[in-house]
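A.B. asks: The following block contains a protein sequence and its predicted model.
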Amino acid sequence: MTGIAAGGTLRTGETAGTGAARDGGAGELVTTDLAVGGMTCAACVARVEKRLGRIEGVTSGVNLATGRARVLHPPEVPVERLVAAVERAGYTAAPLSPGDAGPGAPAEEGADDTEARLRVVLVALLALPVMVVSMVPAAQFLNWQWVCFLLAAPVALWGAESFHRGALRALRHRTATMDTLVSLGVLASFLWSAYALFLGGAGTPGMRMPFSLSAGSADAHVYLEATVGVPLFVLCGRLLETRARRRTGSALRALAELAVKDVSAVDGPEGGGEHRIPVERLLPGGHFLVRPGERVATDGVVVRGGAVLDVSMLTGESVPVEAGPGDRVTGGTLDLGGSLVVRATAVGADTQLARITALVVEAQAGKARAQRLADRVAGVFVPAVLALAVAVTAFWLGAGATAQGAVTTGVAMLVVACPCALGLATPTALLTATGRGAQLGVLIKGPEVLERLREIDTVVLDKTGTLTTGRMRLLDTVTAAGWERGEVLRLAAAVERLSEHPIGRAVVEAAESAGGRELPAAPASAPPPEVGAFVAMAGTGVSGTVGGRRVRVLRPHAATGLPGTLAGVPAEADAAGRTAVVVEVDGAPVAVLVLGDTTRPGAARAVERLHALGLRTVLLTGDGPGAARRVAAELGVGEVHWSASPERKAEVVEELRAAGRVPAVVGDGVNDAVALARAELGIALGTGTDAAIGAAGVTLVRDDILAVVHAVELARRALAVIGSNLTWAFSYNVLLIPVAAVGLLHPMLAALAMSGSSLLVVANSLRLRTWRPRGEGAGSR
């Protein structure tokens, strides 16, 4: 059947079974995504990157929150070698295709948390009685310590098994991770308790142990509460952390879920011969049917019917959009009412939904400068903590402390110092921010773009198609004495209806919008008059016979002498950057129609809010001075550059940078691509050309310039969250490691603090899921 393929197709840029895609032409690097399992902290991230970096020509970025590694490598380096390098570091690895394991769904083992929940429940049943009896002297019955030992043994050996396995795996590769710290802490407290029970006198019937939040020093003291408390709190924290990390990618997964699996294909525009097929078999040019309650299967153009579409999940616009014949529709939008027959224009990886998803995945693979620093610190942090714990234990022994007190102090240091929060501080915030941006119609290509968004101080705005709609509209109708505006417009539209010129379409649209706010129009009941002897004169205008009258719509230079009321209108229109045409009836000028591009509805508000954010605005356009000055005055833009060629636009950007300003350029056309690339940051409208979008760091899916403001505000908010996360992650270790070193922190409380710090970082990042632009109400999705 026409428009339907016989089977599935390989997406552009994919290599089947490897997850590798060319990053450019021949001789350039190849990009491969790997799912990495077994990572638990920032030290793991640093270790994987270091191992991959040992391969010549290979660079990588590893994301703890997503469990992904994005590797750039020469074509001659096979994917199998990359996988082997990760495995030599002590972790699992598998290549990913672009559609596999979306961000926010960590790829490590145990993604299904049923087993993890069961383990936590069983550990809690065993651990809670031990903790209560050990910490409440009044609950300590005869031989309580032996009962607690029997309950603690399975927790120390089976409950903490994942930590022990991770520690052994790291030991085999001569490294240390968070698992090493937790495993050593659990085993040290358990073995010390066993020593105290069997050889140190703690097993004596009737022994009582006082409650203490510090390391303690009594020879008969046992630390079974730490033995069970550390794995219980860390397992609980890890389970909650994993579930919370998945929520950080919920926005992207929601976008992915918009993709339609099956489609009702039809034989042609009339909608006959309907049958369901997999959407992969639909080809450009094929027709499909959309009913109320269904999602549009792929990008296309409506050829029949009418419907109201919910586009909020793609663009953030809460107001439904009407679609009819000739309108473009986007795959994934929801039909709220009405039926459509749509001709597919793009399928698979070429659809807007697929491009949005790919851009967000790309953004979440990068790293901010602060995170790169944190990863470097974490790479040496765990070995340093191990060495410090040994040194502190030796110091207390040398200072005359009991072996129990010294060992317990070392255990507390090991547990409290796990750098989990450090590894999660940036990626969780980045996942959430980029997902939230996608919901608002703002696609940010990476964390470095977020950083540049915060640093810009000047926004350079293109005019046509960016601040203005890029479409001609009738703005004014000036008539000669004795003529009604509605009648003139009806006659002119009748002739222009046969023209394909933008001026003609604007006149016809004005005539059809009866009762419009700005324009007079013919009564809605008046039928379009018939036109005879139609002639289109290139560069001059059109003419035809309407109801026995000869009607011409002409450029001013081709019209006969204008009467006094009309004489100055063309010159005034030209000075304002607008276009004037003269309507003649039977050889006499009866009206001048003034047409021009109009500003976007939210443009003035966007400029105002950019100024409120402390940003300077510059208008940079290829149009003449009249149009440029008019738009600048209307919107409140202070600096204007007109008649700028693409090369001149790039020169203006360079001049701004030379003056010490940090400019972002907002544009939508091919003529803006060079300026977008030269600027500190390029921002392209999603409705613009592929060249503009490719040169930009931010793409605005919404056809709304206010999204520029939203992008800046979101970047500032996201980086503030990242900053607070990293501040907490560093401060937590700086504050609590010394407290543990002087023996003032019980190992169980150390485990609670360590788990709590990770959860605090993730919870802080999750606040970005509900972030709204300033001044936006509940309609901002």
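C.D. replies: Okay, I see it. Numbering: from 1, shown residues only.
A.B. asks: C-alpha only now, for contacts and for neighbours.
C.D. replies: Fine.
A.B. asks: Break down the stretch 401-550 of the chain into its strands, ranges please.
C.D. replies: Residue ranges of the strands in the stretch 401-550 of the chain, as given by DSSP state E, counting those that start in this stretch, are 442-444, 458-461, 468-479, 531-537, 541-546, 549-554.
A.B. asks: Identify the residues contacting residue 766.
C.D. replies: 244, 247, 248, 428, 429, 432 (Cα atoms under 8 Å, 6 or more residues apart in numbering).
A.B. asks: rewinding a little: most neighbours per residue, which of the strands of the stretch 401-550 of the chain?
C.D. replies: Stretch with highest mean neighbour count among those: strand 442-444 (a mean of 29; mean count of other Cα atoms under 10 Å).
A.B. asks: Tell me which other helices or strands that one touches.
C.D. replies: Here strand 442-444 touches helix 352-364, helix 420-439, strand 698-700, helix 706-741, going by 3 or more Cα pairs under 8 Å, 6 or more residues apart in numbering; DSSP states H and E.
A.B. asks: can you confirm residue 626 is in a helix?
C.D. replies: Yes: the assignment for residue 626 (DSSP: H, G, I helix; E, B strand; the rest coil) places it in a helix.
A.B. asks: so it makes contact with residue 576?
C.D. replies: Yes: using Cα atoms under 8 Å, residue 626 makes contact with residue 576 at a distance of 4.7 Å.
A.B. asks: So what's the residue count around residue 685?
C.D. replies: 27 (other Cα atoms under 10 Å).
A.B. asks: Please name the nearest non-neighbouring residue to it.
C.D. replies: Closest residue to residue 685 in three dimensions, ignoring its sequence neighbours and counting by Cα to Cα, 6 or more residues apart in numbering: residue 700, at 4.8 Å.
A.B. asks: What separation do you get for that neighbour and residue 440?
C.D. replies: The gap separating residue 700 from residue 440 is 9 Å, by Cα to Cα, to the nearest Å.
A.B. asks: any shared contact partners between the two?
C.D. replies: residue 707.
A.B. asks: I'd say residue 326 and residue 301 touch.
C.D. replies: Yes: counting by Cα under 8 Å, a contact exists between residue 326 and residue 301, whose distance comes to 6.0 Å.
A.B. asks: higher neighbour count, those two?
C.D. replies: Of the pair residue 326 and residue 301, residue 301 is the one with more neighbours under other Cα under 10 Å, namely 22 against 12.
A.B. asks: Just the element for that one, please.
C.D. replies: Taking DSSP states H and E as the criterion, the element that holds residue 301 is strand 299-305.
A.B. asks: want to compare, so here's the second one:
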Amino acid sequence: MKEEKGSQLKEASTTTIRAVFPVTGMTCAGCAISVESIFKSTGGVIDAGVNFANNTAWAEYDPLKTNPPALQKSIQSIGYDIIIDAENSAELQESLQLKNYRDLKSRTIWASILALPVFVIGMFFMGMPYGAWISMILSAPVVFWFGRSFFINAWKQARHRMVNMDTLVALSTGIAFIFSAFNTIYPEYWHNRGLHPHVYYEAASVIIAFISFGKLLEEKAKSNTTTAIKKLMGLQPKTVRILSDGKEEEIPVSQVVPGQIIVLRPGERVSVDGITVSGSSYLDESMISGEPVAVLKVEGDKLFAGTINQKGSLQFKAEKVGADTILAHIVKMVQLAQGSKAPVQKLVDKIAGIFVPVVIGIAILTFTVWMLIGGEQAFTHALLTSVTVLVIACPCALGLATPTAIMVGVGKGAENNILIKDAESLELGYKVNAVILDKTGTITEGRPIVTAMNWAAEIKDQDDYLKVLFSLEINSEHPLADAVIKKLKEDGISGFPLDSFESITARGVKGVYNGIGFFAGNLHFLEEQNIVLTTDQEDYVQKKQHEANTVIYFADQTKVLAIISIADKVKDSSKEAIRQLHEMGIEVHMLTGDNEQTASAVANEVGIKSYRAEVLPSDKADFIKQLQSEGKIVAMVGDGINDSHALAQADVSIAMGRGSDIAMDVAKITLITSNLQSIPMALKLSKKTVQTIRQNLFWAFIYNIIGIPLAAGVLYGYNGFLLDPMIAGAAMALSSVSVVSNSLRLKALKLRSN
């Protein structure tokens, strides 16, 4: 398997554990950098990462050297926390997020109420008696109580020689308030120097209010990006009824163990994966297959957690529970994808990591320059401009640019039965210019079905013959017999009791009914019975074989009664999906281990010009390497264990959801539905997500590129303009809201072609 590229999370070795923890207390991208740094510096941690947008962190660690409580203690030392209760982490995180949102909402409201009169006094009634004292009294609780978290977090960061956005806010508002308080209490200092003692209470208080309001909007917007996971988690019921000593007993679904018999009533959701042991019913499996038509489940059929029972009742035996169910795997894949970082995010993280120190440096430089050239108002201007630089340069928008787009993109994919394992797939998908398709199970249904029955001209009444055929095939061990039986059952045919039956390995079956011998099998079997085909029948057989059909012969003692054509039917969606890929300018190749004749027939039917037949698994990977050496970005689509090597070699790997577990484990994208049109949909989603990331980065940078020079006072020499710190706070909050709002636009994206 080739080395994984980009930011794909490396797999844990057999001696390490990889765990995901909800993080509490993060308020900006700088916080995420701090948490990640502490994680990585903790003894025993091999690698770690933090996602600010969904407030989670992952860590790969050596359990012999550290454990979750030790990791939690490290994080708590810098003012944050992680939830290590794995069983209830989702509920705890949701509860804490709700509490945090309510607290933030309360702080924002009160900060805004107190900041409003300060703003009015500072902007319109600057000379009113005792105005400065009133403003100081009203501003103090805004800055030091409702804004206390900024100072607490900044201090904890400083203890570890680290800085983040809280450092910027604490410095700017703290300096502005202290400077203003000095001028209020001791105005003579400036009067003695012939200067008016300006105060900036409105800047300090309104900045806190604006930033709090921006964070409130961010929290609400970020919660909207995780609705896909919440919807998936909601598909599993909380309780389940099991049979215990012949009696029904209701227990929490978390207590179900494999082997228990579960009772499923009409309208209920399946709680765990299992196999039907009695009863029958139709189940809505659209969340697994994407198909709207309910599926009949009888004894021996598999059931999947999250699917919905219709009108019947049945009992099933639990096979996979908890984290082993398909639904749990789906949830985990979505969570990992939303928490993973696209390659572009690595650059963003590096920028955010050095951004705060650079901004502090610019603020110090601004202060120094103004002190040197500012004239009589040097100190006032130096203080005002440096504070404004600190405020407007908040890196929140930069930190949200990529993860919010990734989260919404992954959620949008999940809504359309496209499960994305890691963010790299979303970034690379739009670059794909060559798609490799496996045949069986990908282009075709992956199971043989009867496509036609050609009866001899003299057979007018077929019913009795069909019943004899059913009786022969129901006892056959040949895999193709299942296709015949399924077709006959669909047509309402049942069998006759045979006088005798015999199965001949590699030939067919024969039986006697009412003293007449009947045969079903291949051509060699007929020849052994001295039965020959008519010219018309030979022509028909050649035609069907050219169409990649396998034929079974049904005969009596003298003649061929019917020729049954069986094929792995091409999916209804395959031809249209391939047409769409061609329209997107993407090369489409088909690789199959099947014979040349079958491969050619399928390729012609779906419009593929480039195909290879009778290829080994290693040949598929070698073909991908060849295309990659030509500069192609290759996507491989497969469903079997034999595709796993090629899937690992491809730049973007896509597995069919009904395929093997290994294929789905290796692939970066899994299509839950069998509809091949999900492939162009996934590539379209990639393109739109990358466009959104680029737009977000533009909005994040444009505010700083324009705002920092204005805040530093570059226009003062031309027109006397100085940016008010209050306006800077509003611009900073607006940049974050712009980024999150732009990401949420992906929710309205229509992936399906009309």
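C.D. replies: That came through, no problem. This structure is a prediction, so every number in the text was calculated from the model and none was measured.
A.B. asks: Just give the TM-score of the two.
C.D. replies: Comparing the two superposed chains by TM-score structural alignment, normalised by the length of structure 2, the resulting TM-score equals 0.90, with 727 aligned residues with a Cα RMSD of 2.9 Å.
A.B. asks: could I get the strands of the stretch 401-550 of structure 1 as JSON lines with distance to residue 389 of structure 1?
C.D. replies: Output for those, formatted as JSON lines (distance: least, Cα to Cα, whole Å):
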{"stretch": "strand 442-444", "distance to residue 389 of structure 1": "43"}
{"stretch": "strand 458-461", "distance to residue 389 of structure 1": "51"}
{"stretch": "strand 468-479", "distance to residue 389 of structure 1": "65"}
{"stretch": "strand 531-537", "distance to residue 389 of structure 1": "89"}
{"stretch": "strand 541-546", "distance to residue 389 of structure 1": "88"}
{"stretch": "strand 549-554", "distance to residue 389 of structure 1": "89"}
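A.B. asks: of all the ones you listed, which lies closest to residue 728 of structure 1?
C.D. replies: Distance to residue 728 of structure 1, taken as Cα to Cα, is lowest for strand 442-444 among the strands of the stretch 401-550 of structure 1, at 25.8 Å.
A.B. asks: which residues of structure 2 does the closest one align to?
C.D. replies: Mapped onto structure 2 using TM-score structural alignment, strand 442-444 of structure 1 spans residues 418-420.
A.B. asks: And stretch 342-360 of structure 1, by the same measure?
C.D. replies: Correspondence between stretch 342-360 of structure 1 and structure 2 is established over residues 316-334, with TM-score structural alignment as the criterion.
A.B. asks: list the buried ones in that stretch?
C.D. replies: Using 16 or more other Cα atoms under 10 Å as the burial criterion, the residues of stretch 316-334 of structure 2 that qualify are 316-322, 325-328, 330-331, 333-334.
A.B. asks: swap in stretch 362-378 of structure 1?
C.D. replies: Buried residues in stretch 362-378 of structure 1, defined by neighbour count with 16+ other Cα under 10 Å: 362-368, 371, 374-378.
A.B. asks: Tell me which residue of structure 2 matches up with residue 686 of structure 1.
C.D. replies: Superposed on structure 2 with TM-score structural alignment, residue 686 of structure 1 falls opposite residue 657.
A.B. asks: give me the number of residues near that match?
C.D. replies: With neighbours defined by other Cα under 10 Å, the count for residue 657 of structure 2 comes to 22.
A.B. asks: Ok, residue 543 of structure 2 next?
C.D. replies: Burial of residue 543 of structure 2 is recorded as 12 neighbouring residues (other Cα under 10 Å).
A.B. asks: counterpart of it in structure 1?
C.D. replies: The pairwise alignment with structure 1 assigns residue 543 of structure 2 to residue 572, based on TM-score structural alignment.
A.B. asks: I'd guess that match is in a helix, am I close?
C.D. replies: Yes: under three-state DSSP, residue 572 of structure 1 falls within a helix.
A.B. asks: need the contact list for it.
C.D. replies: For residue 572 of structure 1, no residue counts as a contact, taking Cα under 8 Å, 6+ apart as the criterion.
A.B. asks: so how far is residue 629 of structure 1 from it?
C.D. replies: 14 Å.
A.B. asks: just residue 315 of structure 1 next, same as before
C.D. replies: The spacing between residue 315 of structure 1 and residue 629 of structure 1, counted by Cα to Cα, is 31 Å.
A.B. asks: Please confirm that residue 367 of structure 1 is located within a helix.
C.D. replies: No: Residue 367 of structure 1 is assigned coil when assessed by three-state DSSP, not a helix.
A.B. asks: Now it. Nearest residue, chain neighbours left out?
C.D. replies: In space, and not counting its chain neighbours, residue 367 of structure 1 is closest to residue 447: 5.7 Å by Cα to Cα, 6+ apart.
A.B. asks: show me what contacts that neighbour?
C.D. replies: Applying Cα under 8 Å, 6+ apart, one finds that residue 447 of structure 1 lies in contact with 363, 364, 366, 367, 368, 430.
A.B. asks: between these, which is nearest residue 204 of structure 1?
C.D. replies: Using Cα to Cα, residue 430 comes nearest to residue 204 of structure 1 of these, at 55.4 Å.
A.B. asks: Can you find the partner of that closest one in structure 2?
C.D. replies: Using TM-score structural alignment, residue 430 of structure 1 sits opposite residue 406 in structure 2.
A.B. asks: which residues does that match contact?
C.D. replies: Applying Cα under 8 Å, 6+ apart, we find residue 406 of structure 2 in contact with 338, 342, 423, 426, 689.
A.B. asks: can you do 10 Å?
C.D. replies: Residues touching residue 406 of structure 2, when contacts are defined by Cα atoms under 10 Å, 6 or more residues apart in numbering, comprise 53, 225, 337-342, 400, 412, 422-424, 426-427, 686, 689-690, 692-693, 743, 746.
A.B. asks: any idea what residue 151 of structure 2 aligns with in structure 1?
C.D. replies: Matched to structure 1 by TM-score structural alignment, residue 151 of structure 2 sits across from residue 164.
A.B. asks: packing partners for the helix or strand containing that match?
C.D. replies: Counting by DSSP H and E, the element that carries residue 164 of structure 1 is helix 161-172. On a contact count with 3 or more Cα pairs under 10 Å, 6 or more residues apart in numbering; DSSP states H and E, helix 161-172 of structure 1 meets helix 79-88, helix 178-198, helix 224-248.
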